[in-house]
Every structure is written in structure tokens, then in C-alpha cells.
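S.K.: build me a structure from this.
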Amino acid sequence: MKLYFNIEYHAKPGENLELIIDEKDSSIRNHMMFHTENDLWKCEVDFFSKSIAYQYRLKDERGNVLHEEFVQHHLSFPHNYKEFLIFDEWNSKNFPENYLNNKILKNKLNQFVPQKTSVLKKHTHLFRIEAPVYNPDWEIILIGNVASLGNWSYENSIHLSQTDFGIWEASVEISEIQLIQYKYAIFDKKQQKIIDVESGENRLTDPNPQNDVLQIVSDHYFRFKSYQMYHDAGVAVPVFSLRTENGFGVGEFSDLKKLADWANEISLGIIQILPINDTTANYSWTDSYPYAAVSVYALHPQYISIENLDFKLPKDLVGEYEAEKNELNSLELVDYEKMISSKWKYLKAIFNVEKEKIYKDRSFKKFIKDNEEWLLPYSAFCVLRDKYKTPNFNNWKTHKKYIAGKITPFFSAKNKDYDASMLHAWVQFQLDKQLKDVIEYIHGLGISLKGDLPIGIYRYSVEAWTEPELFGMDFQAGAPPDQFTEIGQNWEFPTYDWEAMKNDNYKWWKNRFKALEKYFDAMRIDHILGFFRIWRMPVSATQGILGYFYPAVPVVLEEFKARHIPFDFERYCTPFINDEILWKYFGEESFKALEYINKYSDGKYQFKEEFNTQRKISDYFKESNNDLSEKLISLCANVLFLTEEKNGDAVYHPRFNVFKTESYQYLSDWEKRSIYELYQDYFFKRQDYLWKEKAMEKLPVILNATDMLICGEDLGLVPDCVPEVMDELAIIALKVQRMPSGNIQFYNPKKAGYLNVVTASSHDSSTLRQWWKENQVLTQTYFNQQLNQQGKAPEDLNPYLAEIIMKQHLYNDAMLAIFPIQEFFALDENLINYKMDNERINNPAVFPHYWRYRMHLNLENLMESSEFNQKISNWVNDSGRN
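M.R.: Predicted structure coming up:
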């Protein structure tokens, strides 16, 4: 076959367009295009297959890639033609056809049957538009300025066939030899009429007088006024927080069915949950932290339903089980330790009784075979963690270093740890089975499930054990100071070695997304800023304040010299302590501090070597943490710059909020001014290009591996390049009304653009009712300016005001409006939890925090609140979010 490619693209002198064809045998063929008049680029290709995948790329004279498509074009060719004239448009990731054609669409149109389009030998043009339609009663039609296209007549329009999800095609004969103008429109089959026509200028294509050549008009970026039509509302709730009459003191996967029933009752189309991966490290309450998974693949056993297993409980345990179930289910909050201990007791009992049947189960055998790559190391990890009473593989007596060949025997029947390994594998099999059953039920209601992908991995996880080369184990990830905490956050996760991950084209990340895609239609990427840069601390630090951006363009010694800053390592990079500072921190207890600090003859002080890092102080006071230790740790952060070794040389990073340190206050005025200018340049100017480059290096590759709708949690100190990249890659941004970016107090959801999720609160924030009482001055401003209310704000957030807030978030252009379940309760006096502080899920300023929030009402109670449910349903439907 002969393929003649044409694409209009404005390039600068010296720049060239290149066509890259992705062959089925994994080889890539590059074809240089040549430039003709009117910015048209052409290329002729001999091809031998009936379908093709390709993309365009712009290069400079040196061969550097300047711009490239992140979404491939796909075309199929009818058998009765040998030559094809292809007219393309640049395919941007943020075109609606690319971000709307996701798993949510396939979920909502699960009965989709592809149609065929007939291409006759006499046809001259094949029109093709990518336009995912979320309404099954709608289809795409074509109207145009020539008689063959109906002369703009709606009655004589050309109906396109949906040949694949979101792909519409029509083959026509256009005999007129003139410039063809046309537009696409939406036709409602029920109403039997056109309901929307593309806005903007007419589309154009050339006539095709050539015999035996089919002209393929491959269009992109539909422009229907009402077409940003996927508008949904949803509820956000951690699975562990669900409460049902038949629960076990914690939410289980099976409880999601009842949540979906309620969501369906009030016309919600999406359910958002927190991470559900296994976090079992010590079997203590600290394992309740859902963002510290010991495996990025394994599901958490806390979500398993004992009553929905393939096998029943032994009869002699039924009474004990029922008693524990009733006790745990009556609690206001999750008792993590008791709950997980009891679940494992019953899981082991069932496994030991039914072991022979389990081992013969063909479905279980298949699950092991399909998932062995991650399941084997996970199961071995669990066995070794339990045997040595720690997830810290560095402290194990055997298998400290992961060697695949030495782990394989864990799945051998002759191995002494075989039964223990199989127990963990079987629990994963049951969890997977229960969750997939739930998802099928949720999808049957037309509801989508949105998951949450943590940005980091736990330091003592399966992945850290099996693939340490992919992580910076000598560092910790966290976040700089923000609205949550003045000292920043230290998550204690290792950082990523992105260069190592790049070497195999980010296989680790692709596999992770593919695993999540088995369950979820949409995904929230926790702290998406981590793909641009991470806030990195040495392991010697305990507080996020002692971190710096990585990667970053650091400060080098020459810059200090150029600004005439008298750099001195001891003065700038170690804690500055004098008599005044010592007294400010310790007052009359200064003498106690001198046990840990040396005083020198020049009146300066320095921490003793055994206490000269936050980690050393923290470890020393581990058993008796007190006010003194906290002050010593805080004093450790009284530095101006943090040092890092780069290519054998020392480089420097200004400490966050350096101008607020006591050390800064004792500098001369001109020194303060110079360091402040350097600080502003480091944090707000010099990094943007680097961070954008790093994000665009990895995000397109990783995100192209999934069909999920991708949302990014972009709160905190957000660089200018982040919204640019998110827009270019069509990553849905998060807008929390009381956590705006920029110099405004509140974000107005009415101004939200389409590619946004709007919400009133997050799992890291206080609830609306709690927040209302935190700062009366701020609340008053919000009451008057944001809610447009007169007079003094009430002491408590009442249902009337909660309704205004919810409607502000429903009635706007944002794709998604998702509300924590606590904010639904705030809408009705009969549903309010009067123990308001029990409703907070997490406070990032407190680490580690006990994640134990439970709904105070059963889901069954919510289903019975018919008047309330109808009210919410009316709002959702009236706002067009269904």
C-alpha cells in the first residue's frame, strides 16, 4: 500500500517534522517529512499492514526533540484500496477525545457493540473523528457545504458509525471539485434531532478527483458546546470508614456495594476511596496509615470479609466470631490492632482446616500463576516479616538481600515455609475475588470507582527489598511547610532514582498503573508534584523543614562570591546558637541543654557530635520524648543552607523560610538582603524549566500505559510549571475551596474550568464543621464574601450554609464535584455527628497518626433517609451531573 501523509504544522526555520511509525514487531520506523507551502508537511510511505499506529515529532537541526505527540494515531485501511491520502491534525493529549475516552466511558457503555462502516470502491473520502459519547442515545453526524454532504441541511446529514469506543467513521462519495467545508454535530436518536453543532470555524478538506485513492480525513478536537458532557458528582470515603450492620469494626470491600446503592439513590456517579494496599508492618495501630504500603500490588487483609470467603468458619469458632464482631462493630472508631488480630485468627483457622481443598482449587492455582511475579516475593516477605518480628529486612537473620532464586522455594511444597507462604497468597486471592465482585456490582449501577495512588513507597516494603536500585534509600521524601504544618512533612519514604527507572522506560510505574487498572476507572495521584520534584531530606533529619527540592538547580560557591556573601560553612550550614538564642529556646532550663551542646570561648555554641542531627537526638530520647528533646530538635533546624554532594562537589540549598530563622536575624542587613534575593531566585525562578523537563520526561510515558482517568493532587507549594504540564497532559487538577493557590483566601468553585475536581475538604483537612470553628476571623470573611451572607457568622456551620457550599461545588463547569461523606452528613440535623472531632480522618501535622475514622451511621440508615436522599438527588440532577 501507498500512504501519503499530510499534516499542517507551523515550524520555525531549522526545525523539521518527523513521522514515527510503530511496527507490530516492536520496531520503530522514522520518516522525515518535507515542507511545502502553507505550513503543510508531507511524507510518502510504503506499508504492508491493514492497520497502523504512528505519531509526529518536531526536531531541531541537531536532532533534539522539541515537541512530540504523546498519543498515537491509529488507522485501519479498507481492503479495496491500495493508496490512501491521509490528512492529519496534531493529536494533543489534552484534546477531549483523549482524556474522555477512558475506563469510565467503557464502564458506562458496557453494552457497546462496534459498528461497521462500508467503504465502497466509488467512495472518495473517509471522515473519521474521535469523539467519546457518554450518552448511549447520541451519535455523531456530518454536515457540509456540498450536495454530497447535504448542503448544510440537517435532514440530509451523514450519520457516522461508532467503529470502536469513541471512534466515529463515515465513508462517502464527494463528486464536487471544490473546497469542502464541514462540521460534526450530535444527533439524539430518541428525540430524532440534532442537539448540538460544533462551534468555531468550519473544518476544511480538499476534493479528491483521483480514482482508486481514498482520502482519509482524520480529525481531532471536537468542538461541541455541550460536549464537555461528562459531569459527575461523587462521594469520597475511605473503605475502612464504612459502617454497616453486618460489619467487623472496619469497612470491608463488600460494604462498597451498600455505599454504591446509596450513591445510586442520590444520583452520584463516582465513588472515591483512599489507598487499599497492604500496610501490615508491625500489626500495630501505626499500620493504619494507608500511604505506607508494604506492597504496591497486595491488597490489605483488613478489607476481607470472613463471611464471604470460599469456605465457612469452623463451627467451634462461630460463637467467638459473632461476639467479637458485635463488640468491634459497636465502637465509634476503628480498633485497628484488635480488628486485624481477630481477622488473621479466623483466616488462619479456615486455611488450616480447608488447606487440601485450597491447594486443589484451579482458580487459586491460576491466580498464583498470573500474579507470581509480585505474589511470590510478597508472600515470602510476609513470612520473613512475621518470623523475625520486623519488616526491616536489614535486621532479618536470613534473606536480608533479595535473591530471586533463594525466594522461589517459598512456593515449593517441600519448603518448611510453604504453608505460611500459601496462606498469604490465598488471602490475596480472596481479596482480589471479593473486590472484583464488588466492582462488577458497582459498574452494574453505572457508577465508577476512583482509587488513590500514593507517591511514595514504605522504606521497609517488598519493593524496597526486591528492587533497592530503583530507590534513594539514603534519603527521605516529604513535603515543605504548607497550610498543614509549619515544619513540613517527613513521610520517611525513600525517594525514587528516576534515572534508574528511565533505563527500562519506567516499567516499574507502568506495571503499577496496570495493577490498579484492574480495579479502578479513575485514579487520584497523591502529591503529583513528586513527578516534577520531591522534597528530599537526609536520613539524619526528622522534620520536613530540613529538606530541599530534588532535582534542583542548587546554589554553588561561585554564586555566594558573585553576590559578595561571605560564605562560611560553620555559620551557614550548622545550627547557629548564641546566648540569646539559647535563652529563647530553653529559658531557665538552658543548663539542661548544655548536656547536649558545647560552649566555646567566643560565646558561640555547637551541638556535641553525638547529638548533632535531629535523628541522633530523636533516637536518644526515643523512650522519654519530652519538651526538651523537641526544643533540641527544633534548634537543629536553625540553619541557613543545607548541603548536598553533587559530582564530588558540595552544593547548597537555602533552608525553607530561611528569613524566619534566628540565624538569619543575626546577619547584617546587606547580608540578609543578598541571601533573601538568593532564596527568592532558588524557590521561585530557577527551577521551573528543570522541573517541567523532568515531568515531561516521565509522565507521558507512564500515563500512556493506562486507560484510567487521571487526577492529580496538586496542593501545597505549586510551581508555575505544574498547571502547564497538567493541562498539556490533561491531568485533572484538584481545587479545594479553602486551599487556593496564589494570593487569594478562597477558591471560587464557580470559576473552575472543566479539567478540575472541586471539593470542599480533603482527607488531610479538617471537615467543614471543624474548620468553621478554627479561625473566627477567617470564617467571618468566608461567610460574607464567599457565601454572600450578611451580618455575623453563626458559631456553628448549620445545614443551610452547608447546602450553599455544596451547591457552589455542584453548579459549575468542573468535570467532577466530589465530597467527603462527612460533608453530606453536615446537610441534615438528623444525620450530623455530634462528636465532631471524631470525623477528622488525618492531620498531616501529627505523625504517625491513627487513621481510624468510622461513619457514625450505618449505610443502611442512609438508605432509609428517603427525604434527604431525594433532596441530594434533585440537586445533582438539576446541576447536570448525571
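
S.K.: when you work out contacts or count neighbours from here on, use the C-alpha atoms and nothing else.
M.R.: OK.

S.K.: Tyr682 versus the residue nearest to Pro719 when sequence neighbours are not counted, what's the distance?
M.R.: Once flanking residues are discounted, Pro719 sits nearest to Asp688: 6.7 Å by C-alpha to C-alpha, 6 or more residues apart in numbering. Separation of Asp688 from Tyr682 (C-alpha to C-alpha, to the nearest Å): 10 Å.

S.K.: verify the stated contact: the residue nearest to Pro719 with Val718.
M.R.: No. The pair Asp688 / Val718 is not scored as a contact, 10.4 Å apart, by C-alpha atoms under 8 Å.

S.K.: with neighbour numbers in mind, choose between those two.
M.R.: Neighbour comparison, Asp688 and Val718: the larger count goes to Asp688, with 19 against 13 (by other C-alpha atoms under 10 Å).

S.K.: next up, the contacts around the more buried one.
M.R.: Pro719, Asp720, Cys721 (C-alpha atoms under 8 Å, 6 or more residues apart in numbering).

S.K.: three-state assignment of Lys450?
M.R.: Look at Lys450: counting by DSSP: H, G, I helix; E, B strand; the rest coil, its state is strand.

S.K.: Lys387 now?
M.R.: Under three-state DSSP, Lys387 comes out as helix.

S.K.: just give me the neighbour total for it.
M.R.: Applying other C-alpha under 10 Å, I find that Lys387 has 12 neighbouring residues.

S.K.: what about it, distance to Trp396?
M.R.: Computed as C-alpha to C-alpha, the Lys387 to Trp396 distance reads 9 Å.

S.K.: Phe560 now?
M.R.: Applying C-alpha to C-alpha, the value for Phe560 to Trp396 is 47 Å.

S.K.: next: Cys382.
M.R.: Following C-alpha to C-alpha, the distance that separates Cys382 from Trp396 is 12 Å.

S.K.: which one's more surrounded, those two?
M.R.: Legend: neighbour count by other C-alpha under 10 Å for Cys382 and Trp396, higher for Cys382 (23 against 16).

S.K.: and the next helix or strand past whatever helix or strand the more buried one lives in?
M.R.: Using DSSP states H and E, Cys382 maps to helix 362-388. Scanning forward in sequence from helix 362-388 by DSSP H and E, the next helix or strand is helix 404-407.

S.K.: now the other sequence, so there's something to compare against:
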Amino acid sequence: MNEAADPQLQPVHSLLKRRRAGVLLHVTSLPGPATVGDLGSNAYRFVDFLVASGMTVWQILPIGPTMHDNSPYQSSSVYAGNPRLISLEMLLERGWLDEMPEAPISDEEKTNAIHNAGKRFHESASDEERHDYQRFIAEQKHWLEDYALFQALKQEESACWWDWHVTLRDRKPQALAMARARLKSVIQTVCFEQYLFYTQWMCLKQYANERGILLFGDVPIFVAHDSAEVWAHREIFDLLEDGHPRVVAGVPPDYFSETGQRWGNPLYCWDKLSEDNFSFWVNRLKAQSTLFDLLRIDHFRGFEAYWEIPAEEETAVNGHWVEAPGEELFRVLYRELPELELVAEDLGVITPEVEALRKACDLPGMKILQFAFSGGADNPYLPFHHTKDAVVYTGTHDNDTTLGWYTGLDDQSREFVDDYLGKPREIMPWPMIRSALASRANLAIIPLQDILGLDGSHRMNTPGTTEGNWDWRFDWDMVKPETESRLMHRVKMYGR
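M.R.: This is a model prediction of the structure:
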């Protein structure tokens, strides 16, 4: 391959050419009065914490509307924001709420409050506010129209889209027109929710950027089956005539699971995407790059080859690899969006072909320190193997906390970790934090759980499981008075 010399496969990456440090924390993990964290005052306080700690990056998981398991990697839209992240506090400040519900605020109470704010807005908004709302509706029409109708129909049908009446399932024009008229008020509410989310998000982004903090987002490679995009664009997904998937996505048995992971997402019809010059991906990443300064492409190896599982299989064991047109896709992406700032999540089964694609695209990969201490000196996650074009982590949202991982090691493995790290006097996880910050990798990301020294009970997600995930939250009482200065000292020490 000679693509490394091709300017169409050479992104700018200006933000990733200097040494930086950041923190991994999903918005839902922020403190607050509702069932999940939101875009209100605690988000701004967290930005201030990053600044005081010398950090310049806030990494966040996908922010789309979640489903019953709250996984941010299974969303009903690749464009929409999660309404649960809307801050009622900020609606009160805008005068669109008379009072805050009493804490703790349930999801139902929050939804009702947002609906009441919508009524107040449509009754009494100023001309400037109405103009801003209409501008948003017009700018986002290319996805918002389908998404709002999809959500309204979901409420009416109480079923997945492939189980709707066949005329709605198959998007017959007359049925859709009748639904838009019948569900007009619900559609208006959904649009207002998205207006609130986007407005609050961009205010937070501006606040962060003005203080030198970059927002680092996450783009899942696959799309949830029960999503507006699959319903509206069935032609680009490998589906049967009745809307069910023929094959589904996942990964083979690996570090996390003996039976692999059967994610269940429908797979792309890459030939159809290519015929349309990958407009689905171009539009998707264009939208995400307005919300974030950097983007992690989840499951990057799926752009070289993906694990195809027959839909009737209950596990991922009986899948097989199918080649994907990653080189062609990224050539188009960088031609259309030349200033994309991307990071490849290159974990899992990484072959020479996957590594060649990553290098051809000049994308930083990921180095996880928790993976480094097995297999001998040639383990690529060991710090002395790191290169500048990498992002080093103590662990990710899919790993145990570093303290939980360390205490779960057997005595021999724990002794090896201690020996490698020089038998430091600091207690874990600070030796691992120090190792990450000292790495040659230009970007070091530390999960907040590690900064707070929390054990495995504070883990965010355990891959291959469906219970007890995605609901971890911190409290400001967990942040010790010396935490900011301690981080700032280390960040300066290692030139970040």
C-alpha cells in the first residue's frame, strides 16, 4: 500500500500534534438532582475542574438517546441528543419553567417539566428566540424530520418499527402524511427537546473551548436496529423484506467474553453506501464534528473487516470476517471533511491489514495500560512501545477501574506490575496515572474513577453483560482538596 503519500488519506490532526492530557467522564456520570447527570451547572463545574488540573481534553461517550439498557452505544438516532441530558436548571434560568421539581427528579417528572417548558416557549418566546428555534429546525431538517416522526410513532405504536403497521413500517407516503398530521403536537415536542439539547450543548462547548478544553466524542461504527436512521434508510442496511436483519454485528471471543459479543446491530450494505459516495458517513461525521473537537471512531477494525453473525445465532461464536471498504471510505471522508480530527479505537483482533489501514489514514490508535502486563516484553501496550501517534489510557469505560483491576490480579501478576512500575511509594492507581502521563503518546486520558482512586464497584461497563452498567455517578465529595494540584503537578512534569 502506498496510501501514506496520498493527501486524501492524510488528515490535519493539528489538535493531536502536541502533548495533552484529559479525563474520561460521561455526562450521565455528573452529579445532579435527576436520574442522570446533565448539561447544567455541574458540567460547567467539571470544566473548571479540568482547567484547574491542567487538563485540556474532556472525553465523553456517545450522547444520543438511549434505550432500555441505557447503553450509549445503542441509540435511536445517530444525530439526536439524549433528552435526559437536558438541564432543567437552565430552563428555569431562561424563564421557561416556574420552578424546579423537588429532588430526586424522576425521568417522568423531567419529561413533564420539559413539555411544560415547550408550552411556555411557544406561548411567550421572544421574536429572537422564535427565530433561533426556526433556524435550528431548518438546519437540522435532513435528520430531524424523520427522527421526530419516528419518536412520535414509537409512542403511538409502543413497538419496534418493524412491528408497526406495514404502511408505516414501509414508509408509504400517504401513511406518513397522515401520521404527521395526527401526531403534530408530539412531533413539535420532540423537535423542541432537540432544540434544547443542541442549544445547551453548544453553550457548554463554547464555555469549554474558551477555557482551552477540547470535547472528545465517540462515534459507534454501527447503528441500532430500532433507530430512525435504519427505519428511514433501509436500503443501506442488510435487512430482510420485513425489516428484520439478515445478519448482525459483534466481535468474536476475546479478552472480554468466551462467546464473543453479539451486539445485534444490522450491518451495512457497503456497496450501496459506496454508490452514494458514502454520504451517510459524511453527513454523520460532519454533524458530530460540530458537537466535538475530536472524535473516537469506535471499533475501527470493522472498517477493514467486520464480524458477521447470522441473525438467528444467540452468540457471536459462529460468525466470520467480511472485508469492508475502509480505505475507500476514509478517502472520501478526508476529501469532504479535510479537518476531521479522528482517533481509531483499534482494540480487539488487530491484524496487519487493520494496522496498515490505520497508518494509511494517519490515525492515532489506543494503548490501554491494563492490557500491558502479560505476554512478555513484546506486548504492544507496554509504555516503551508507545508512539506519539497514540492515545494512552489507564483503562477505558469497558475496563474495571485501575484499582479494581490491580486488586483483582494474582500475587505474581501484581508483583510484576509493581516491579515494572519501579515499586513506587504512591498507592495505586497513581503509579499507573504517572505511567500514562509519562508515555510518549501525545494524548493521555485518565478515567475519573482512577483519578478519584475508586475500586471496582465504580466500574462503568462490563462488556458482554446487560445488567448494572452505565449508571455510575460521582459526587463532588469524592474529589479530595489536593486532587487538582496533584494532577497539575504531574501534567506539568510530563510536558502535557
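
S.K.: quick revisit: the second structure: matching residues for the helix holding Cys382 of the first structure?
M.R.: Counting by TM-score structural alignment, helix 362-388 of the first structure falls onto residues 131-157 of the second structure.

S.K.: just the contacts of Asp688 of the first structure now: which is nearest His73 of the first structure?
M.R.: Cys721 (27.1 Å; C-alpha to C-alpha).

S.K.: if I look at the closest residue in space to Asp475 of the second structure that isn't next to it in sequence, how far off is Gly319 of the second structure?
M.R.: Distances taken as C-alpha to C-alpha, 6+ apart place Pro31 nearest to Asp475 of the second structure, at 5.6 Å, with adjacent residues excluded. Computed as C-alpha to C-alpha, the Pro31 of the second structure to Gly319 of the second structure distance reads 41 Å.

S.K.: what do you get for Pro62 of the second structure?
M.R.: 26 Å.

S.K.: show me where the stretch 351-496 of the second structure has helices.
M.R.: Applying DSSP state H, counting those that start in this stretch to the stretch 351-496 of the second structure gives helices spanning 352-360, 402-407, 411-420, 430-438, 448-451, 483-493.

S.K.: nearest to Arg473 of the second structure, of those helices?
M.R.: The closest of the helices of the stretch 351-496 of the second structure to Arg473 of the second structure is helix 448-451. By C-alpha to C-alpha, the value is 9.6 Å.

S.K.: what does that closest one correspond to over in the first structure?
M.R.: Helix 448-451 of the second structure corresponds to residues 821-824 of the first structure when matched by TM-score structural alignment.

S.K.: do stretch 191-198 of the second structure as well
M.R.: Stretch 191-198 of the second structure maps onto residues 425-432 of the first structure, going by TM-score structural alignment.

S.K.: average gap between the matching stretch and the second structure?
M.R.: Aligned to the second structure and superposed, stretch 425-432 of the first structure gives a mean residue distance of 0.5 Å (mean C-alpha distance after the TM-score superposition for the first structure).

S.K.: residue most distant from the centroid, the second structure?
M.R.: In the second structure, counting by C-alpha atoms, centre = their mean, Gln174 sits farthest out from the average C-alpha position, at 36.2 Å.

S.K.: which parts of the longest helix seen in the second structure are buried?
M.R.: Determined from DSSP state H, the single longest helix within the second structure is helix 184-210. For helix 184-210 of the second structure, burial by neighbour count (16 or more other C-alpha atoms under 10 Å) applies to 186-187, 189-201, 204-205, 208-209.

S.K.: what's that helix packed up against?
M.R.: Secondary-structure packing of helix 184-210 of the second structure (3 or more C-alpha pairs under 8 Å, 6 or more residues apart in numbering; DSSP states H and E): helix 41-52, helix 107-124, helix 127-139, helix 141-157, strand 214-219, helix 279-291.

S.K.: middle-most residue in the second structure, spatially?
M.R.: Pro62 (2.4 Å).

S.K.: what residues are up against the corresponding residue of the first structure for that residue?
M.R.: Residue correspondence to the first structure (TM-score structural alignment): Pro62 of the second structure is matched to Pro275. Contacts for Pro275 of the first structure (C-alpha under 8 Å, 6+ apart) come out as Pro290, Tyr291, Gly451, Asp452, Leu453, Pro454.

S.K.: please apply the same query to Gly326 of the second structure.
M.R.: Counted by C-alpha under 8 Å, 6+ apart, Gly326 of the second structure has contacts Phe303, Glu304, Leu357.

S.K.: and for Phe46 of the second structure?
M.R.: Counting by C-alpha under 8 Å, 6+ apart, Phe46 of the second structure has no contacts.

S.K.: in stretch 65-78 of the second structure, what counts as buried?
M.R.: Under the neighbour-count criterion of 16+ other C-alpha under 10 Å, stretch 65-78 of the second structure has Pro65, Thr66, Asn70, Ser71, Pro72, Tyr73, Gln74, Ser75, Ser76, Ser77, Val78 buried.

S.K.: map the fourth one across to the first structure for me.
M.R.: In the first structure, the position corresponding to Ser71 of the second structure is occupied by Tyr289, as judged by TM-score structural alignment.

S.K.: so that match makes contact with Phe847?
M.R.: No. Applying C-alpha under 8 Å as the test, Tyr289 of the first structure and Phe847 come out as separate, 9.7 Å apart.
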